[in-house]
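>>> coords below, sequence missing:
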């Protein structure tokens, strides 16, 4: 199976884009894509949709931390990556949850806030 992030990068490099409307993919500027690209996108639609859904969740969480929490954008993205990450192989899920919570507290206290 192809990597959805690489598919999106190639599509966007052509001047097109793929949007997720519910669970339906919409290709923006499909005429800019090379022949066969639309069929390839359809073949990988489930993986692309799942990737776009997780990308949207990431953006939403980072924006909330940035605008409501007062974090800088880089700090908000860093914390979002941590919060959405899976535990390392062999790690207990409860231990990982505790670690992420403690790391988030440390980041919350250590990272400078943007000016109000």
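Now that the structure is in, tell me what you want to look at. Note that this is a predicted model, so its numbers are computed, not measured.

>>> okay, CA-based contacts and neighbour counts for the rest of this
Noted.

>>> Grab the longest helix from the protein for me.
In the chain, taking DSSP state H as the definition, the longest helix is helix 45-67.

>>> Check the spacing between the closest residue to residue 51 other than its chain neighbours and residue 55 real quick.
Closest residue to residue 51 apart from its sequence neighbours, by CA to CA, 6 or more residues apart in numbering: residue 4 at 6.4 Å. Separation of residue 4 from residue 55 (CA to CA, to the nearest Å): 11 Å.

>>> put this beside the first:
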């Protein structure tokens, strides 16, 4: 079986990428890949998906811990914010709207200790 990390590195070297969209894999910039790449990716989609899910979970835990300890936010708030930080932007939302939303949530998190005091 091929190494999923090596496959992702190769895909990214072409200027393409594979991301998790919910629980589904989504190929970004597929036109930059050689013609045979799609079939190869389909063969290894389970391993790639498992790797991306593990990475997402590790990223989630790290971000939640940072928000909880550095910002002094309650764990529930930290986990809720981390879920948004580690997910793919919804397709119907613009980059500006998504950035505004995350920034607004971040400001609310920053004020959490003041609310609790």
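Sure, I can see it. Note that this is a predicted model, so its numbers are computed, not measured.

>>> on that earlier part again, distance from the longest helix of the first structure to the middle of the chain?
In this view, helix 45-67 of the first structure has its centroid 4 Å away from the chain centroid, taken as CA atoms, centre = their mean, to the nearest Å.

>>> Please name the residues that touch residue 49 of the first structure.
Residue 49 of the first structure sits next to 20, 23-25 when contact means CA atoms under 8 Å, 6 or more residues apart in numbering.

>>> out of residue 4 and residue 55 of the first structure, which sits in the more crowded spot?
Neighbours per residue (other CA atoms under 10 Å) separate residue 4 of the first structure from residue 55, with residue 4 holding more: 19 against 12.

>>> Need the distance between the two termini of stretch 80-100 of the second structure.
Taking CA to CA, stretch 80-100 of the second structure runs 17 Å from one end to the other.

>>> rewinding a little: from what I see, the residue nearest to residue 51 of the first structure and residue 54 are in contact.
No - Residue 4 of the first structure is beyond contact range of residue 54, at 11.4 Å (criterion: CA atoms under 8 Å).

>>> so what's residue 12 of the second structure up against?
For residue 12 of the second structure, the contact set (CA under 8 Å, 6+ apart) is empty.

>>> how close does the residue most central in space within the first structure sit to residue 11 of the first structure?
Centroid-nearest residue in the first structure, with CA atoms, centre = their mean: residue 55, separated by 2.6 Å. Going from residue 55 of the first structure to residue 11 of the first structure by CA to CA gives 16 Å.

>>> Run through the strands of the second structure in chain order.
For the second structure, strands defined by DSSP state E occupy the ranges 17-21, 24-28.

>>> Just give me the mean distance for the first one relative to the first structure.
By mean CA distance after the TM-score superposition for the first structure, the fitted strand 17-21 of the second structure averages 1.3 Å away from its aligned residues in the first structure.

>>> Show me what counts as buried in stretch 20-35 of the second structure.
Neighbour counts over stretch 20-35 of the second structure (16 or more other CA atoms under 10 Å) mark 20, 27, 30, 33 as buried.
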